[in-house]
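S.K.: I would like to see how this sequence folds:
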Amino acid sequence: MKSLLSFFARAKKMAAQGKKVLGFTLTSPEFEPPAQLKKYAASAYKYSFPYLPAGGDFQLRQRIADFYSRSWGKKFNQDNVFVGAGGKEVIFVLLSTLLEQGKQGQEVIIVSPYWATYPKVVDILGGKKVFIRTSDKNNFALDVDKIEKAITKKTKTVIINTPGNPSGQIIPEDKIRKLAFLAKKKDVIILFDEVYEAYDYEGLFVSALKHFNKNVFCVFSASKSFSLCGWRVGWGIGDKELVKKMINIQSEITTSPNAISQLALKELFSKPKQIQEYLVSINKKAKMRRNLAVRLFKKNKVDFVYIQGGIAIFVKIPDSFKNAFSFAEKLLEEQKVSVAPGEFFGWKNYFRMNLASSPKNIREGIKRIANYYK
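M.R.: Model prediction:
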């Protein structure tokens, strides 16, 4: 199967040829980043030439720890925090730490639908993927009992995503609590990918950090929270000994993430009130786009999964198509609309559409998509 980025590149190539393509393939927020970051980045320039420590700038790590300590009522310090080149590197380094090199049969449990990167990373690291399939009949609700039954002595980690990409579902707190308890009970690391923490439209999101123990590891991202995809900074919070092992691995890969990005974010995290105000503002903008998409898809009698959080909507393909790849390719060629085929997420009869775009583009995109449902 092609990668999601290769599908995105095809749409970009068409746009470069002068074709007016509406791009909804990648979940890249098109909101303005926090305004003060321009000033912080300019101030950081002259201090950004040397290497920063592996694992991230010490002050940045402490300020991240302080921010999440206040948010979720637990006490973290810099030793709990790992900073990577985006949430993707945090996940890669964590899995590199947990999967022993050259050892066969090490299992990683992945809930489907899933972010396309999870199985790819497991394959790269030689792990064995164990998929837990949910059902679109109940909006892909998570069954904790299924996860518990799937855990074996070979299980190295379980990957949980909330708010979900691509499903847009938020796992309720009672299940988050059960998962955290399960991680401790089974002595297995559960990776909670929470990069869409800022996008909660129903007031349902509770981070697993609220129920933190040494087997809980949470991942966050400046790409999604601050609309800084190109800055490549993400962070994870977990057990100190686990973070120490991750730092040892990162030091031999990237050394540390982009210095200017880290130093600018260090200043931003010194002002938690500014962060909260920004997060409220982008959640409001994103919710408006969610409501717009829901209204238009309903109007055109298109089936979709109601989105509780995140910035993408999972939409059922027309009955006349056998799979999402064939639909997405036809949509791109005929209507100049680029979406992500559901095969990348484990569901061939759905496609994912990014909603962190302009309302104008969303309206026009859904108008073109709806042509296939008439």
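S.K.: use CA for all of it now, contacts and neighbours both
M.R.: Will do.
S.K.: ok, the closest residue to residue 304 other than its chain neighbours - how many residues close by?
M.R.: Spatial nearest neighbour of residue 304, chain neighbours left out: residue 315 (4.2 Å); criterion: CA to CA, 6 or more residues apart in numbering. Residue 315 has 22 neighbouring residues, counting by other CA atoms under 10 Å.
S.K.: OK, contacts around residue 315?
M.R.: 302, 303, 304, 305, 350, 351, 352, 353 (CA atoms under 8 Å, 6 or more residues apart in numbering).
S.K.: try 7 Å this time
M.R.: Contacts for residue 315 were tallied using CA atoms under 7 Å, 6 or more residues apart in numbering; they are 303, 304, 305, 350, 351, 352.
S.K.: could you measure from the fourth one over to residue 343?
M.R.: With distances taken as CA to CA, to the nearest Å, residue 350 is found 8 Å from residue 343.
S.K.: the structure of the following sequence is requested for comparison with the preceding one:
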Amino acid sequence: MKEFIQEKYKNIKDSIYSSDYSNIYPDFINFALGDPDLRTHEMIIKEAYDSQMKGYTHYADPQGYLGLREEIAKAYLEDYGVKCDPKEILITMSGTEALYIILEAIINPGDEVIVPSPYFSVYPDQIEMTGGVPVIYETKFENDFDLEPREIEKLITAKTKALIINTPNNPTGAVYSDKTLKEIYEMAKKYKLLVICDDIYTIYSYESKFKPMISYDEEFKNVISITSMSKDFVMTGWRLGAILANEELIKTMTYIHENIVYSVPTICQYAGALGIANRKTICPPLYKEYKERMYLAYERLKKLKHVEVLKPQGTFYIFPKISVPGMTTKEVLKEILEKAHVNLIDGEAFGPAGKGFIRIAVTVNKDKINEAFDRIERLDIFKK
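M.R.: Next comes the predicted model:
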């Protein structure tokens, strides 16, 4: 059947998230999957049920349930001082679909999109799927994986259309400073670029309060913000995201979205609206739990030989540098899996700047985190 497959999809790679070894190792611990282990808050689940029983089981407005868009607008005003009309919001099937329809709306064949590496693995794929060209900018461990606007500026050409920013960052956990984000925004204005902000981990900023770049752009001329309930509300399975953008762009993206899924499930949107309205009750315990896990993993990593690790800044991912003499990162991960029964992701899956690193998702409880590191510490390659 390969002859029917479009050329650009004939050599796709296997998903880096698909491996499950629990059938091989009964005591398997998975640090690979960025899916929070905690359950969605009961009041959100109850609202989904109640909305169904009230008859909200039909199609929604393709742009999204107005009540949800109003709650998002209200939250952005209260939390960040961003004035946003519900007309400037599109509800999507997750942040991933949001990114795809943004790129589909703005990319002409050959347009370039600058992507800092390490990056969320879908970024370059989606750019290529929509006819664009990813231009990779490599951040550095020695610089806390922060962005250097002057270095990014050197990559801008006549074909550059956009830049993707993800802070707090998956996979590095880096949180970009207000100064850095302002410089990027000014650069976007100077060169008439769009900055696509993948604002998915907004509550998980441990050293400073998250501030979206869109707060600098009152008319939404150079910044598009993607938001999602997947991580901030532990609702990964609900597939609920949103785009904040200029109304003209929203109209185009709604057209694309309407022709892919028509509308996001109505019950998810009603539940999401209630969740956002109650975010000050729902989110703080999640922040506290994952911050504690991050610092626990950080302290355990510091004790390992051949490991360098940065202090956690955000998300629930740690991105340590591994340098075992005579072994590649893949060989180290294979030994950890086979001898300690702990699964991790090779940092190179997140772009060239991830070579020599691994990503750890602290999406298991603290007892399992300690158990995993107890096993890893016993491996000869990590003994001091």
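S.K.: quick TM-score on the pair, please.
M.R.: The TM-score (TM-score structural alignment, normalised by the length of the first structure) is 0.92; 365 aligned residues with a CA RMSD of 1.9 Å.
S.K.: tell me the SS of the residue nearest to residue 304 of the first structure?
M.R.: The three-state assignment at residue 315 of the first structure reads strand, by DSSP: H, G, I helix; E, B strand; the rest coil.
S.K.: corresponding residue for residue 91 of the second structure in the first structure?
M.R.: Under the alignment (TM-score structural alignment), residue 91 of the second structure pairs with residue 83 of the first structure.
S.K.: quick one: the strands in the first structure, in order.
M.R.: Taking DSSP state E, the strands of the first structure run over residues 22-23, 81-84, 107-112, 128-133, 155-161, 189-193, 216-221, 234-237, 312-316, 337-338, 340-341, 350-354.
S.K.: could I get these as CSV with distance to residue 274 of the first structure?
M.R.: Shown next, in CSV, are these (distance: least, CA to CA, whole Å):
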stretch, distance to residue 274 of the first structure
strand 22-23, 31
strand 81-84, 21
strand 107-112, 35
strand 128-133, 39
strand 155-161, 26
strand 189-193, 24
strand 216-221, 17
strand 234-237, 19
strand 312-316, 26
strand 337-338, 35
strand 340-341, 34
strand 350-354, 26
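S.K.: tell me the most buried of those strands?
M.R.: Neighbour counts (mean count of other CA atoms under 10 Å) averaged over each of those peak at strand 81-84, with a mean of 30.
S.K.: for residue 87 of the first structure, give me its contacts.
M.R.: So, once contact is read as CA under 7 Å, 6+ apart, residue 87 of the first structure ends up touching 219, 220, 221, 233, 234, 235.
S.K.: what lines up with the fourth one in the second structure?
M.R.: What that stands for is residue 233 of the first structure. Residue 233 of the first structure maps onto residue 240 in the second structure, with residues paired by TM-score structural alignment.
S.K.: how close does its match sit to residue 260 of the second structure?
M.R.: Remark: distance between residue 240 of the second structure and residue 260 of the second structure (CA to CA) = 15 Å.
S.K.: who has more neighbours out of the two?
M.R.: Higher neighbour count among residue 240 of the second structure and residue 260: residue 240, with 25 against 11, using other CA under 10 Å.
S.K.: dump the residue contacts of the closest residue to the more buried one other than its chain neighbours.
M.R.: Here the nearest residue to residue 240 of the second structure in space, its sequence neighbours aside, is residue 94; by CA to CA, 6+ apart that works out to 4.4 Å. Residue 94 of the second structure makes contact with 228, 239, 240, 241 under the criterion CA under 7 Å, 6+ apart.
S.K.: 10 Å instead, please
M.R.: The contact partners of residue 94 of the second structure, by CA atoms under 10 Å, 6 or more residues apart in numbering, come to 200, 226-230, 235-243, 264.
S.K.: closest to residue 135 of the second structure out of these?
M.R.: Distance to residue 135 of the second structure, by CA to CA, is smallest for residue 226 among the contacts of residue 94 of the second structure, at 20.5 Å.
S.K.: translate the closest one into the numbering of the first structure.
M.R.: Using TM-score structural alignment to pair residues, one finds that residue 226 of the second structure aligns to residue 219 in the first structure.
S.K.: from residue 88 of the first structure, how far out is its match?
M.R.: Distance, residue 219 of the first structure to residue 88 of the first structure, by CA to CA: 9 Å.
S.K.: overlap in contacts, the two.
M.R.: Here residue 219 of the first structure and residue 88 have 94, 193, 234, 235 as joint contacts, going by CA under 10 Å, 6+ apart.
S.K.: please look at the third one and residue 220 and confirm they touch.
M.R.: What that stands for is residue 234 of the first structure. Yes - using CA atoms under 10 Å, residue 234 of the first structure is in contact with residue 220, at 5.7 Å.
S.K.: return every residue with contacts to both of the two.
M.R.: With CA under 10 Å, 6+ apart as the test, residue 234 of the first structure and residue 220 both reach 83, 86, 87, 88, 90, 91, 195.
S.K.: now these as a markdown table including distance to residue 247 of the first structure?
M.R.: Listed next are these as a markdown table, based on distance: CA to CA, whole Å:
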| residue | distance to residue 247 of the first structure |
| --- | --- |
| 83 | 9 |
| 86 | 15 |
| 87 | 15 |
| 88 | 15 |
| 90 | 10 |
| 91 | 13 |
| 195 | 20 |
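S.K.: show me the two of those that sit farthest apart.
M.R.: 83 and 195 (13.4 Å).
S.K.: give the residues shared as contacts by the two.
M.R.: By CA under 10 Å, 6+ apart, residue 83 of the first structure and residue 195 have these common neighbours: 219, 220, 221, 234, 235, 236.
S.K.: a markdown table for these, including distance to residue 272 of the first structure?
M.R.: Below are these laid out as a markdown table (distance: CA to CA, whole Å):
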| residue | distance to residue 272 of the first structure |
| --- | --- |
| 219 | 19 |
| 220 | 16 |
| 221 | 16 |
| 234 | 17 |
| 235 | 16 |
| 236 | 18 |
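S.K.: which of those residues sit farthest apart?
M.R.: The most widely separated members of those, counting by CA to CA, are 221 and 236 (8.6 Å).
S.K.: sweet, I'm off.
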